[in-house]
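Engineer: This is a predicted model, with the sequence first.
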Amino acid sequence: MKKIYYKNHCIQKKWGQIFLNDQNVINAIVKSINPKKYQKIVEIGPGLGALTKQILDTIDIDFLILIERDSNLVNRLIQMFNKKIKIFSQNVMITNFFDLSKQFGQKLRLIGNLPYNIATELIIYLFKYLNVIDDMHFMFQKEVGRRICADPNNKEYGRLSIVTQYHYKTIPLFKIPATSFIPIPKVESLMIRFIPHTNTPYPVIDVKTLSLLTELAFRQRRKTLRNSLSTFFNQTEIIQQGINPTLRAENITINQYCTLAAILNNK
């Protein structure tokens, strides 16, 4: 397989590496993040430092916290930014953000141009760290981003929409064309802001039950609720919660799923 180089770096396809090279997009991202001097900002997958440089050029911040698993990039980033960064050479999927927040004495702001192949997995991994996260700004493959932010009664609305919005307020910011990256991906990207709920708008339940319930409902999304959830509920039980049992999975709100999950928990 032919190797692809960008700025003398051999791009690691196995890690889904793509690099931002559009200064207008970089400016727009940093403007939307609106970093402040006193904040502890964690950049996940900084690559060759396009966002890192723009943030450091924009504000007189003490340092940026970087998480990068590619040792070649780690060495380059250290040479480029020296004492303006604190870098962790590791896989973000094993990073303990509780420890990171404790180390720096405050909540964290997370940003990043995430590889498409870990983006969804990372968002779910971060559910358990909500108490130490102020907000997050991440790029997603556009189709995945639209699913994350989707509302009920929409074909893009599904399990990912529900479990993500249960934990975060999701705000789509702007699309990013494929030509903004090297190598050029086959899809556009979407920049999304995530704000953890401080006071959840949904009933507090066992999230595993919510996940199980939505998995069952959306596995057969063309079936009506009375059929897709018949393993757990009879039609009368669904009606008693003010839910029309002839609706399909995509027509049910997060609150309604939470209500059903709470009942299932008590069974």
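Structural biologist: Everything's here; your move.
Engineer: contacts and neighbour counts: CA atoms only from here.
Structural biologist: Noted.
Engineer: pretty sure Ile44 is touching Glu68, no?
Structural biologist: Yes: the criterion here is Cα atoms under 8 Å, and Ile44 meets it with Glu68 at 6.6 Å.
Engineer: what sits in contact with each of those two?
Structural biologist: Listed as contacting both Ile44 and Glu68 by Cα atoms under 8 Å, 6 or more residues apart in numbering are Val92.
Engineer: The host helix or strand of Leu122: what's the following helix or strand?
Structural biologist: Here Leu122 is covered by helix 116-125, with elements defined by DSSP states H and E. Using DSSP H and E, the helix or strand that follows helix 116-125 in sequence is strand 133-141.
Engineer: structure B:
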Amino acid sequence: MNGPPHEPAAPGLPSLRDTIARHGLEARKSLGQHFLLDEALCRRIAAQAGDLAGRQVLEVGPGPGGLTRALLASAAAVVTAVELDRRAVAALAELEAVYPGRLRVMEADALGIDVAALLPAPRVIVANLPYNVATPLLVGWLRHAAALERMVLMFQQEVAERICAAPNTEAYGRLGVLAQWRCRAQLLLSLPPGAFSPPPKVWSAVVGLVPHPDDPGPALFRTMERLTAAAFGQRRKMLRGALKPLGGAEALLAAVGIDGARRAETLSVAEFDRLARALLARDAA
């Protein structure tokens, strides 16, 4: 996902640390904030999104705007920054003045945003996600992945590894199945705690997600959510036991040729897909 070189930063912009000081933007634990202030690193992350020419870019949780500046220095058509913290919204207004018509700042909770309704296509999401809402945000975007061209998202390293995990590994679980079912997922780079202010207690990692062309539709996605919740809810159980709450587990597994003595972490994403389609068909009958 390497993109073209970035343009130099716009002249007259205060440093990120000056912006933080003037707007009282100390990171708040309650908002899951860890600010990324290294501008070279911000440019590197933005570059992972590839060529953004003509793209509508959504950024969630921009904070003081380090990554926002890097995105605006790309060829992106418009950057829409969604921020819940009013202090950060005020700080980002400075960027709006420097990049008229190219930055839109919204004070809103990203969990309630319909990306397809908010932005025209082609849509790209690039964000250093607040830790406390990163997973529900990702699952929400996966539900509507067909409306997105790609996503470049930063998570805690442990979450990033779960998203990209292979079957038969400790990290493989519900999140990895959902993500890989809807997207090609790749861990792009890791960042130490010291890259952030304040430093978190864990490493972070950037994941690239490119949606698969086929769209399962909302009914099948909901079925996959139910299936994976049951399968991994008690992951030490054999599938015939773990899927019992769905009803008719033995018949369902036999219909798709999966041994009920297996455990959820041994199933491939393709096998989960077969199971979800069979479950949806059975329930619709």
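Structural biologist: Done, it's in. Since the model is a prediction, treat every value here as computed from it, not as a measurement.
Engineer: With both chains overlaid, what TM-score comes out?
Structural biologist: Here the TM-score of the superposed chains, computed with TM-score structural alignment, normalised by the length of the first structure as the reference length, equals 0.87; 258 aligned residues with a Cα RMSD of 2.4 Å.
Engineer: Onto which residues of the second structure does the helix holding Leu122 of the first structure map?
Structural biologist: The aligned range for helix 116-125 of the first structure in the second structure is 131-140, by TM-score structural alignment.
Engineer: If you count neighbours, what's buried in the matching stretch?
Structural biologist: 131, 134-135, 137-138 (16 or more other Cα atoms under 10 Å).
Engineer: contacts for it?
Structural biologist: With contacts defined as Cα under 8 Å, 6+ apart, stretch 131-140 of the second structure is touched by 31-33, 110-111, 155-156, 159, 175, 178-179.
Engineer: try 10 Å
Structural biologist: The set of residues that contact stretch 131-140 of the second structure without belonging to it, under Cα atoms under 10 Å, 6 or more residues apart in numbering, is 29-34, 60, 110-115, 127-130, 141-142, 145, 151, 153-156, 159-160, 163, 175, 178-179, 200, 204, 225.
Engineer: hang on, Trp153 of the second structure packs against Ala127?
Structural biologist: Heads up, residue 153 of the second structure is Leu, not Trp. Yes: Leu153 of the second structure lies in contact with Ala127 (Cα atoms under 10 Å); the separation is 5.1 Å.
Engineer: Identify the contacts common to the two.
Structural biologist: Contact with both Leu153 of the second structure and Ala127 is made by residues 45, 59-60, 134, 206, according to Cα under 10 Å, 6+ apart.
Engineer: and of these, the nearest to Leu239 of the second structure?
Structural biologist: The shortest separation between Leu239 of the second structure and any of those is 28.6 Å, and it belongs to Ala134 (by Cα to Cα).
Engineer: what's the most distant pair in the shared contacts of Leu153 and Ala127 of the second structure?
Structural biologist: With Cα to Cα as the measure, no two of these lie farther apart than Ile45 and Ala134, at 17.0 Å.
Engineer: Please report how far Met80 of the first structure lies from Val132 of the first structure.
Structural biologist: Remark: distance between Met80 of the first structure and Val132 of the first structure (Cα to Cα, to the nearest Å) = 29 Å.
Engineer: Can you give me the distance of the corresponding residue of the second structure for Gln23 of the first structure to Val82 of the second structure?
Structural biologist: By TM-score structural alignment, Gln23 of the first structure lines up with Glu39 in the second structure. Using Cα to Cα, one gets 20 Å for the distance from Glu39 of the second structure to Val82 of the second structure.
Engineer: So between those two, which is more surrounded?
Structural biologist: Using other Cα atoms under 10 Å as the criterion, Glu39 of the second structure and Val82 rank with Val82 on top: 21 against 17.
Engineer: secondary structure class for the more buried one?
Structural biologist: With DSSP: H, G, I helix; E, B strand; the rest coil as the basis, Val82 of the second structure sits in strand.
Engineer: and it, how far is that from Arg55 of the second structure?
Structural biologist: With the distance defined as Cα to Cα, Val82 of the second structure ends up 17 Å from Arg55 of the second structure.
Engineer: cool, Trp141 of the second structure as well?
Structural biologist: In terms of Cα to Cα, Trp141 of the second structure sits 17 Å off from Arg55 of the second structure.
Engineer: cool, Leu37 of the second structure as well?
Structural biologist: Taking Cα to Cα as the measure, Leu37 of the second structure and Arg55 of the second structure are separated by 24 Å.
Engineer: One more: Ala276 of the second structure?
Structural biologist: For Ala276 of the second structure, the distance to Arg55 of the second structure under the criterion Cα to Cα works out to 33 Å.
Engineer: just checking, Gln256 of the first structure touches Ile239?
Structural biologist: No: taking contact to mean Cα under 10 Å, the distance of 11.4 Å between Gln256 of the first structure and Ile239 leaves them out of contact.
Engineer: burial count for the nearest residue to Cys183 of the second structure once chain neighbours are set aside?
Structural biologist: Using Cα to Cα, 6 or more residues apart in numbering and skipping residues adjacent in sequence, the residue nearest Cys183 of the second structure is Pro211, 4.0 Å away. As a burial measure, Pro211 of the second structure scores 23 neighbours (other Cα under 10 Å).
Engineer: State the distance from the equivalent of Gln180 of the second structure over in the first structure to Ser89 of the first structure.
Structural biologist: Aligned by TM-score structural alignment, Gln180 of the second structure pairs with Gln165 of the first structure. Distance, Gln165 of the first structure to Ser89 of the first structure, using Cα to Cα: 30 Å.
Engineer: Looking at those two, which is more packed in?
Structural biologist: The neighbour count for Gln165 of the first structure versus Ser89, taken as other Cα under 10 Å, is higher for Gln165 (22 against 15).
Engineer: What is the burial count for Pro120 of the second structure?
Structural biologist: Here the count is done by other Cα under 10 Å, and Pro120 of the second structure has 12 residues near it.
Engineer: before we move on, what about Tyr257 of the first structure?
Structural biologist: Neighbours of Tyr257 of the first structure under the rule other Cα under 10 Å: 22.
Engineer: you'd agree it is up against Pro152?
Structural biologist: No: contact between Tyr257 of the first structure and Pro152 fails when scored by Cα under 10 Å: they sit 11.3 Å apart.
Engineer: the helices in the first structure, which residues?
Structural biologist: All helices of the first structure, identified by DSSP state H, fall at 23-33, 50-58, 71-81, 97-104, 116-125, 142-149, 159-167, 207-219, 225-228, 235-240, 254-266.
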